[in-house]
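Participant: let me see the structure of the following:
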Amino acid sequence: MVSGDRAMPSTDEAPKAPQNSADNLLIKTWLHNRGENTRRAYESDVRAFLAHVGKTLPEVTAPDLQNWFDSLTGADATRRRKLMAVKSLLSYGAAMEMLPRDVGPAVRVPKMRDSLHERILTQEQVRNLIDGETDPRRRTMLRVLYATGLRISELCAVRWKDLKRRQQGGVAHVFGKGGKNRTVEIPAKVWKEIVALRVDSRPEAPMVPGHDGGPLSVDAVHRSVKRAAKRAGLPEQVSAHWLRHAYASHMQDNGAPAHVVQQQLGHTSLATTTRYSHAREGAGAGKFLDL
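Facilitator: Below is the predicted model:
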């Protein structure tokens, strides 16, 4: 059971698409073995697309795809993600010979201006966000996110059986995005805070528990970060992923080798990691972060 720090049911649901068994089978196989968050987002995107066109996938034409994309509103990044999801499904269906043709090339994925720098918090802003949280459990949760660069889903999934004490701090064995395993260092100061929170000695106990001692939910972490950011006077767009961005940027700003940061974050490409080495001129988080 997920911790009581859970979200209320969403009222902003995607439009219902006409149900078709062949479409459902195609979508199911396309989503197979993807992460839970990815499956949920992608399925919502393609169901909304089908609801808009009012056709089955084999009936979709190039103009249908173009008209749907032109109708999308909202942030450019969101429109881009939705288009990439639908194009991926159409390409997969054609490759598996479950669709007569791939109409995806009718719409090119628009290029985006790199706005990553707009989502990098300063070290002072991060300290204010964390130190302004008076609840010890939530404060530790925020510090773990920043000091390890973990994604929300990864934080929620780590159990004590995944942790190992080291001479300086500890390590967490993480099963991350794309089904990849990696080892993440936990600085000594943060390790002590994690140990102080432990009330359940079972190996299956969560590293950072919810208020009832059970596992945290992704939504609970998201809400806690939002509240902490608001208290610190930070932009309302701040999310847990901004702490991951801050980790990557601050580590490199303070001299951490890019390949070390890459391993900690689980990036496949070093180029992804080095995008963060832009903020200012100028191993483990305990050596490079002011915690």
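
Participant: only C-alpha atoms for contact and neighbour calcs from this point on.
Facilitator: Noted.

Participant: was I right to think residue 140 contacts residue 191?
Facilitator: No: shown here, residue 140 and residue 191 do not form a contact pair, counting by C-alpha atoms under 8 Å, at 9.5 Å.

Participant: compare with the first, here's sequence two:
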Amino acid sequence: MNWTAKLIKHRGESRIAIYFEKNPDWIARMKQQEGSRWSQTLGVWHLPDTLENRMKFQIIETPIKRPSAEGTVQIEKFRYWLLSKRYSENTIKTYTEALKSFLIFYNEKPVAEITNDDVIRYNNEYILNNNLSASYQNQIVNAIKLFFKTVLDTKIEFDKIHRPKRAKVLPNVLSKEEVKLILNAHSNIKHKMMLSLIYSCGLRCGELLALQPVHIDSKRNLVMLKNAKGKKDRITPLSPKILEMLREYFKVYQPTAYLFEGQKAGTSYDARSLQQVIKQAVQKAGISKPVTLHWLRHSYATHLLESGTDLRYIQELLGHNSSKTTEIYTHVSTKSLQQIKSPFDDL
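Facilitator: This is a model prediction of the structure:
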């Protein structure tokens, strides 16, 4: 099977991205590689940048490319602007890295001279030639638009910067039986508690890790999500079964600053460690699908829909701005589909 490998920077870390057509055997092979991770954002499997992996996947090191001195200054200006607007740490890192990639491509051209044609050329000669995902291209467009609109007076015409056509990808959903296997896979109460809370409340990874003990309202059986995605607060119901599990968890770990703390007291649990928790649970459960933490959130929404919960309530519980975002779960719910009889049965 054809595959390509290249060095990438992901969340400030040097990684080796492996590109291949979707194939169960290759996905299984990737999952077996030590330190392998799936990036939902980039749409690619990636591995630690080690000498062993470079040799295994035939990586030839190329000279490091950097933006021009002017470009470096402009990237810093953009970063400070994002900070002043209180964008999240992840968004700041994503946008500045996206802008850096773009300005490296034009490191010999004055930034103020960049035009719409240059954006099109970058898309064709860099993004498409390197088989980078449409979601990554969208990030580049977002970063370019925001930078040239807010930091620089330029020849860019914002309305003429086209976005890639968004792929209509259905969310990945697990059956209730699969969810149960994953949640029961760990004997460690902290690991089990984190995964159970993500599924039972439909949380994002960052929302779970930002939780503090005071955000659990045991009197009203609610979880308070403060400053969640989009700088919005919201509440979500807390299952009585989860509350009992939380009480047992509190007895053992006695968290203070964060509900789930790292090795150092008072610090939040590490996001990468949490990714390993789900990966190990999936392996222990004997499930071959490339399950991520977000699959639990998708499964929560779909299972709510299948149990008869109104779509408007699900939208509120997930913190979606638009009902169209939530409506995608109607396409993966099997409640109505299972009632349809195939004409094959009448042959």
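
Participant: who's more crowded, residue 140 and residue 191 of structure 1?
Facilitator: residue 140 (22 against 19; other C-alpha atoms under 10 Å).

Participant: which position in structure 2 pairs with the more buried one?
Facilitator: By TM-score structural alignment, residue 140 of structure 1 lines up with residue 193 in structure 2.

Participant: what's the helix or strand its match falls within in contact with?
Facilitator: Per DSSP states H and E: residue 193 of structure 2 is located in helix 189-201. Under the criterion C-alpha atoms under 8 Å, 6 or more residues apart in numbering, residues 183-186, 203-205, 208, 236-239, 242, 245-246, 249, 260, 277-278, 293, 296-297, 299-300, 317 lie in contact with helix 189-201 of structure 2.

Participant: same check on stretch 169-178 of structure 1?
Facilitator: Counting by C-alpha under 8 Å, 6+ apart, residues outside stretch 169-178 of structure 1 touching it are 34-35, 154, 158, 162-165, 181-192, 266.

Participant: tell me how far the ends of that stretch are from each other?
Facilitator: In stretch 169-178 of structure 1, first residue to last residue: 27 Å (C-alpha to C-alpha, to the nearest Å).

Participant: so for it, what gets flagged as buried?
Facilitator: The neighbour-count check on stretch 169-178 of structure 1 (16 or more other C-alpha atoms under 10 Å) flags 169, 170, 171, 172, 173, 174, 175, 176, 177 as buried.

Participant: from those residues, which land in helices?
Facilitator: Secondary structure of those is defined by DSSP state H; no position falls in helices.

Participant: among those residues, which are in strands?
Facilitator: 170, 171, 172, 173, 174, 175 (DSSP state E).

Participant: if we can go back for a sec, quick one: the helix holding residue 193 of structure 2 to strand 222-228, angle?
Facilitator: Here helix 189-201 of structure 2 points in a direction 90 degrees away from that of strand 222-228 (axes from the mean of the first three to the mean of the last three C-alpha atoms, to 10 degrees).

Participant: max-length helix in structure 1?
Facilitator: helix 76-95.

Participant: output the contacting helices and strands for that helix.
Facilitator: Contacts defined by 3 or more C-alpha pairs under 8 Å, 6 or more residues apart in numbering; DSSP states H and E place helix 76-95 of structure 1 against helix 21-31, helix 36-53.

Participant: strands of structure 1, residue ranges please.
Facilitator: Using DSSP E, the strands of structure 1 run over 163-165, 170-175, 181-186.

Participant: show me where structure 2 has its helices.
Facilitator: With DSSP H as the criterion, structure 2 has helices at 24-32, 51-56, 69-84, 89-105, 116-122, 134-150, 176-183, 189-201, 205-210, 240-253, 271-285, 293-306, 311-318, 323-327.

Participant: okay, those helices in CSV with distance to residue 166 of structure 2 next?
Facilitator: Putting the helices of structure 2 into CSV (distance: least, C-alpha to C-alpha, whole Å) gives the following:
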stretch, distance to residue 166 of structure 2
helix 24-32, 24
helix 51-56, 33
helix 69-84, 26
helix 89-105, 18
helix 116-122, 17
helix 134-150, 7
helix 176-183, 29
helix 189-201, 27
helix 205-210, 24
helix 240-253, 37
helix 271-285, 26
helix 293-306, 19
helix 311-318, 21
helix 323-327, 13
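
Participant: of those helices, which stretch is the most buried?
Facilitator: Of the helices of structure 2, the one with the most neighbours on average (mean count of other C-alpha atoms under 10 Å) is helix 293-306, at a mean of 22.

Participant: against structure 1, where does that helix fall?
Facilitator: With TM-score structural alignment as the criterion, helix 293-306 of structure 2 aligns to 240-253.

Participant: quick one: distance of the matching stretch to the chain centre.
Facilitator: Taking C-alpha atoms, centre = their mean, to the nearest Å, one finds stretch 240-253 of structure 1 lying 13 Å from the centre of the chain it belongs to.

Participant: repeat that for stretch 209-226 of structure 1.
Facilitator: Its chain's C-alpha centre and that of stretch 209-226 of structure 1 lie 15 Å apart, by C-alpha atoms, centre = their mean.

Participant: how many other residues sit next to whatever residue of structure 2 lines up with residue 280 of structure 1?
Facilitator: Counting by TM-score structural alignment, residue 280 of structure 1 corresponds to residue 334 in structure 2. Per other C-alpha under 10 Å, the neighbour tally for residue 334 of structure 2 reads 14.
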